[in-house]
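1. What would the 3D arrangement of this be:
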Amino acid sequence: MSLRINDFLSSFSIISAVTMVFFSIEFSEAEEKPYVDSARSQGTQIEEYLLEQQEELLSVDTKEKDILGQLERLEKDVTRKRREVRKLSNKIEKVSVEILAGQGRIRQLNQSSLAVRRTLTKRLVAFYKFGRPGYVRLLANSTSLQEFQKAIKYTKALMNQDKEILDMLARQMSQVENEVQILKKNVAALEALKKAKNESMALVEKSIEKKVLLLMKVHREKEFYAKAVEELRGATQALNHTVMYLEKEDRQESLPSGFAEMKGKIPLPLHGKILRGAQLVKSNPFMHRKGIYITGCAREEVRSVFPGRVDFSGWFKGYGQLMIINHGSHYFTVFAHLDETIKQKGEMVSGGEAVGLVGNPGWDAGPGVYFEIRKGREQLDPRAWLKIE
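-> The predicted model follows:
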């Protein structure tokens, strides 16, 4: 409200000054021009004031671009931190599996140790239970003293072997227990690091929210939207140039054919709600393109709709993580605002093969993928090509 009042006062001041100069000039021509110098002076003041207003407008525009740049860097930072958290989660899962394997190994060693102990106990009982009579019986059953000594020696050797096995199992168990403890410490350290990364990511996301609010304050809503549309049109133009470049270096011999015959029969890259036009404008004022937005679950697989070759895979301003697939005969499909691209430039993909993961651009519509079908630079209506039930 204060911004509109200031604009009104500024406009009123300019109009008043111009009116005053006009009447001063008219009056001076009728009265032998006694106020020409004064009028010229006031005209100079108006020019200076207009210059000041232009400088202020330029300052606001520069500030807006600076905030947009900061937002882009923060969004990239959040994307990077999300990937780091996912990697840590994978490491934690892997180490947890190793811990379970170690614990299983400990159980096996315990069972082996228990079996050996039982065998050794039976032998000890058999050896000592009868005491001296046992030796007498063993001696009586022996044909010679030498045979008796061999029997005693054999029995002791068996017990010594059992004891060595027990000692070995104990050492192995101790080693595995130490390894499990180390793995548990590693998991704890990874969990702590993951927690720190999540907290850092939360702070960055809060910074993004503050920057967005600041951006809305910098410019009025209409001017902000117009600027966003202008930048995205620039991004679209750049994308058209990219498609043209890719089209020029298109190696037709390595590409499939028959995309045109699939009109109306092409499968959806993602099963979800399809948004377009006014629905997108409501969710995201920057989306003024001819493609469609298909909602889905975060990190759900996005699939190629037809065989082709990946001609672009990576970050693209205005489109986030972007993938362009060349299907031959100058037909391309575009997947934008992905959380992650699975395929790289130059890779051949088949129809239905996963090429990326659903991202979340932060719109009211939620996670999803932006999808276009192009023939050269011309954007086609995807709804006329897709098989929508």
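2. C-alpha only now, for contacts and for neighbours.
-> OK.
3. Show me where the stretch 101-250 of the chain has its helices.
-> Listed from the start of the chain, the stretch 101-250 of the chain has helices (DSSP state H, counting those that start in this stretch) covering 131-141, 145-218, 221-248.
4. And stretch 234-245, what's buried?
-> Ala235, Thr236, Leu239, Asn240, Thr242, Val243 (16 or more other C-alpha atoms under 10 Å).
5. same thing with stretch 336-344?
-> Under the neighbour-count criterion of 16+ other C-alpha under 10 Å, stretch 336-344 has Ala336, His337, Leu338, Asp339, Glu340, Thr341, Lys343 buried.
6. Between all of these, which two are separated the most?
-> Of all pairs drawn from those, the one with the largest separation by C-alpha to C-alpha is His337 and Lys343; the distance is 14.9 Å.
7. coming back round to it: now intersect the buried residues of stretch 336-344 with the helices, please.
-> Using DSSP state H, no member of the buried residues of stretch 336-344 falls in helices.
8. Tell me the one of those residues nearest His327?
-> The nearest one, if we look at these relative to His327 and count by C-alpha to C-alpha, is Lys343, at 15.0 Å.
9. nearest residue to the closest one other than its sequence neighbours?
-> Nearest residue to Lys343, sequence neighbours excluded (C-alpha to C-alpha, 6 or more residues apart in numbering): Val355, at 5.4 Å.
10. Could you check how far the one you found is from Leu338?
-> When distance is defined by C-alpha to C-alpha, to the nearest Å, Val355 is 10 Å away from Leu338.
11. Repeat that for Leu51.
-> When distances are taken as C-alpha to C-alpha, Leu51 and Leu338 turn out to be 44 Å apart.
12. ok, and what's touching stretch 249-268?
-> Contacts of stretch 249-268 from elsewhere in the structure, counted by C-alpha atoms under 8 Å, 6 or more residues apart in numbering, are 305-309, 326-329, 331, 383-388.
13. Second chain to compare with the first, below:
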Amino acid sequence: MRRAATGRRAPLVLLLALALVLAPAAQRAAAQTEEEQTRARLEQLQGQIKQLNRDLSSAKTRREQVLAELREAELALGRLQGEMRDTRAAIAGAERELNELEGRRTALEAQRQAQQARIASELETAWKMGRQEQLKVLLNQEDPHTVARVMAYYRYFFDARNTLIERFRDTLAELEQVRAGIERQRAALAARQAELKAQGEQLEAGRARRAQAAASLAEDIAAKGGQLAQLEKDRKELEQLLETIQRAVIDMQLPDNYQSFAAARGSMPWPVAGKPGNRFGRARNAGGMRWQGVNIPAEPGSTVRAIHHGRVVYADWFRGSGLLLIVDHGDGYMSLYAHNQSLLREVGEWVQAGTPVGTVGDSGGLERPALYFEIRHQGKPVDPAGWCRG
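-> Coordinates of the predicted model:
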């Protein structure tokens, strides 16, 4: 009986022993599998991070390329606007010349009518006095001296009449020349108008391409999380530019009746009509940046005016600000006008309060036309609402 029981326990013991031997191996296999899975996940995650970094780097490179293209496009648009203003001025001059030619034609027409009436009167007189008088003289056989004298009179009369007719013809020729001149002016005016229309279409096409590029760029950078870093970079570069300008600016020569910038505080005009779309110092985005100026929405092409006497120290395209103009007012004060459609002043030019310095636009990738306006003292931004009236 004991031997049989022992025989029945032997397989059970063997199974238990085998289980004890195999348990650590199974645990080791499970641990090894988990480690391999973790390593695979880590490698996958590292690959995703590397790909994201490559995508972000590629997006930034593309952004630089698009900004360079955007700079050239907006500078070209600014130049085109200047050409359009010149064309409008030329058209106005052509209109004035056309009015002068019309006046000349009216005067010549009056002269022609007067000459025509005079010739008709002379012809009527000549017909009445004509050949009957000559025949009477010849048939009466008057004194030869008298005949010669009368014939000389008739020759003088007809010569004078012929001279009058020639003058009339000259007047008609001059009138025809004036008419031809008017037609040429009209043709030139029509060509100018067509050119202006083509320039306007080109401007709109360029604006559409620029807006599309800016929108695509903003979406791409925002999706990859690089917008904040780029804004910080733009702000630092702008501050470096201001520091460079402040170091380079020489003392300004001011008129005797000049009111200092500080003394004009609270009485200066806003650079463009409109209500600011933000408040100075408020948060600009979720990244913690704050507004250092005000954004004033306005119609594209609206005139941007200087707020105070000063000198233009910067007028060019600047990354993040588009077409940017900066005026130095002395005593460490500066005013900045950004995202212009075109710039109307050049570096070194003096301006007064109200002098046109640019036109409202959306250069630099702005979503909607607006003027971004700042006032700085010793390089630090101050609230424009405390300096401009209204």
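14. Go ahead and confirm Arg117 of the first structure touches Leu166.
-> Yes - when contacts are counted by C-alpha atoms under 8 Å, Arg117 of the first structure is listed as touching Leu166 (7.4 Å).
15. And the strands in the first structure?
-> Taking DSSP state E, the strands of the first structure run over residues 274-275, 292-295, 301-303, 308-316, 320-326, 331-341, 348-349, 354-358, 368-375, 378-380.
16. Which one, of those, ends up nearest to Ser41 of the first structure?
-> When the strands of the first structure are ranked by distance to Ser41 of the first structure, counting by C-alpha to C-alpha, first place goes to strand 308-316 at 51.6 Å.
17. Provide a list of residues in contact with Ile182 of the first structure.
-> Contacts for Ile182 of the first structure were tallied using C-alpha under 8 Å, 6+ apart; there are none.
18. Mind telling me what Lys211 of the first structure corresponds to in the second structure?
-> Residue-level alignment of Lys211 of the first structure against the second structure, with TM-score structural alignment as criterion, gives Ala213.
19. give me every residue that touches its match.
-> Listed by C-alpha under 8 Å, 6+ apart, the contact set of Ala213 of the second structure reads Val66, Leu70.
20. Can you give me the distance of it to Arg179 of the second structure?
-> Summarising the geometry, the distance separating Ala213 of the second structure from Arg179 of the second structure, computed by C-alpha to C-alpha, is 51 Å.
21. tally of neighbours for the closest residue in space to Leu138 of the first structure that isn't next to it in sequence?
-> Closest residue in space to Leu138 of the first structure, ignoring its immediate chain neighbours: Phe148 at 6.8 Å, by C-alpha to C-alpha, 6+ apart. Residues within reach of Phe148 of the first structure, counting by other C-alpha atoms under 10 Å, total 17.
22. Cross-check the contact I'm expecting between Phe148 of the first structure and Gly134.
-> No - proximity of Phe148 of the first structure to Gly134 does not meet the contact threshold set by C-alpha under 8 Å, at 11.8 Å.
23. picking that back up, can you lay out the helices of the stretch 101-250 of the first structure as JSON lines showing distance to Gln111 of the first structure?
-> Supplementary listing: the helices of the stretch 101-250 of the first structure in JSON lines, determined by distance: least, C-alpha to C-alpha, whole Å:
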{"stretch": "helix 131-141", "distance to Gln111 of the first structure": "31"}
{"stretch": "helix 145-218", "distance to Gln111 of the first structure": "10"}
{"stretch": "helix 221-248", "distance to Gln111 of the first structure": "65"}
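24. With respect to Ser16 of the first structure, which of those helices lies nearest?
-> Proximity to Ser16 of the first structure, assessed across those by C-alpha to C-alpha, is greatest for helix 221-248 (26.0 Å).
25. Could you check how far stretch 243-254 of the first structure is from the centre of its chain?
-> Between the centre of stretch 243-254 of the first structure and the centre of its chain there are 29 Å (C-alpha atoms, centre = their mean, to the nearest Å).
26. buried set for it?
-> By neighbour count on 16+ other C-alpha under 10 Å, the buried set for stretch 243-254 of the first structure is Val243, Leu246, Glu247, Asp250.
27. can you tell me which two in those are farthest apart?
-> Greatest spatial distance among these (C-alpha to C-alpha): Val243 and Asp250, at 10.0 Å.
28. What's Ser321 of the second structure aligned with over in the first structure?
-> Ser321 of the second structure maps onto Tyr319 in the first structure, with residues paired by TM-score structural alignment.
29. Any idea how many residues pack against that match?
-> Neighbour count of Tyr319 of the first structure, defined by other C-alpha under 10 Å: 20.
30. same question, Asn6 of the first structure
-> Other residues lying near Asn6 of the first structure total 11 when counted by other C-alpha under 10 Å.
31. That one matches what in the second structure?
-> By TM-score structural alignment, Asn6 of the first structure lines up with nothing in the second structure.
32. Enumerate every residue touching the residue nearest to the spatial centre of the second structure.
-> Most central residue of the second structure, judged by C-alpha distance to the mean C-alpha position with C-alpha atoms, centre = their mean, is Gln341 at 3.2 Å. Under the criterion of C-alpha under 8 Å, 6+ apart, the contact list for Gln341 of the second structure reads Glu74, Leu77, Gly78, Pro300, Gly301, Leu323, Gly358, Thr359, Val360, Gly361, Asp362, Ser363.
33. again, but for Asp328 of the second structure
-> If you count contacts by C-alpha under 8 Å, 6+ apart, Asp328 of the second structure has them with Gly310, Arg311, Val312, Val313, Met334, Ser335.
34. how near is whatever residue of the first structure lines up with Glu166 of the second structure to Arg123 of the first structure?
-> Residue correspondence to the first structure (TM-score structural alignment): Glu166 of the second structure is matched to Glu164. When C-alpha to C-alpha is the yardstick, Glu164 of the first structure and Arg123 of the first structure sit 15 Å from each other.
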